[in-house]
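S.K.: sequence below, structure please.
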Amino acid sequence: MAEFFLACVAVAGVYGAATASRKILFVQTVPALIALVLVLLAH
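M.R.: Take a look at the predicted model:
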């Protein structure tokens, strides 16, 4: 379940970076991807 929501946050960050501000990529997407990797490694 956490994987799905982290993936949604990452996708929203990529979309936001493409349409609004590139800063969103580093503020939202990178932490979401790091958390997603850590959650997947914990399984």
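S.K.: please count neighbours and contacts with C-alpha atoms only from this point.
M.R.: Will do.
S.K.: state the distance from the spatially closest residue to Leu40 that is not a sequence neighbour to Ile24.
M.R.: Leaving aside its sequence neighbours, Leu40 sits nearest to Glu3 (C-alpha to C-alpha, 6 or more residues apart in numbering; 7.6 Å). Distance of Glu3 to Ile24, computed by C-alpha to C-alpha, to the nearest Å: 20 Å.
S.K.: to compare with the earlier structure, here is another sequence to fold:
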Amino acid sequence: GLYNGFLAAGLFWGLYLGATGFQVKMFFLLCVATAGLYGAATVGRKTLFVQTVPAVLAILALWLGL
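M.R.: I've put the predicted structure just below:
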């Protein structure tokens, strides 16, 4: 939906900022992970694997500087 577009725009903004966009990327990835957790609790467990797991993996990669 529309919120996915806002999340994508935020992530692209973080990428555009490069190394200085660490906090922006982290914020929007945490938003994606939080939405995935909420979706898993209210819609179904599939959301956990489709949305939350990739977001958490991206957060770990970002944190490790990969």
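S.K.: still on that earlier bit, mind listing what the residue nearest to Leu40 of structure 1 touches?
M.R.: 36, 39-40 (C-alpha atoms under 8 Å, 6 or more residues apart in numbering).
S.K.: in structure 2, which of those remain in contact?
M.R.: Among the contacts of Glu3 of structure 1, the contacts conserved in structure 2 (both residues aligned by TM-score structural alignment, their matches' C-alpha atoms under 8 Å) are 36, 39.
S.K.: returning to that earlier point: tell me the residue in structure 2 aligned with the residue nearest to Leu40 of structure 1.
M.R.: Taking TM-score structural alignment, Glu3 of structure 1 has Met26 as its aligned residue in structure 2.
S.K.: go on, Gln28 of structure 1?
M.R.: Gln28 of structure 1 maps onto Gln51 of structure 2 when the alignment is built from TM-score structural alignment.
S.K.: list the contacts of the nearest residue to its match once chain neighbours are set aside.
M.R.: Among residues not flanking Gln51 of structure 2 along the chain, Gly36 sits closest, at 5.1 Å (C-alpha to C-alpha, 6+ apart). Counting by C-alpha under 8 Å, 6+ apart, Gly36 of structure 2 touches 47-48, 50-52.
S.K.: name the nearest of those relative to Gly5 of structure 2.
M.R.: Checking these against Gly5 of structure 2 by C-alpha to C-alpha gives Gln51 as the nearest, at 14.3 Å.
S.K.: all good on my end, thank you.
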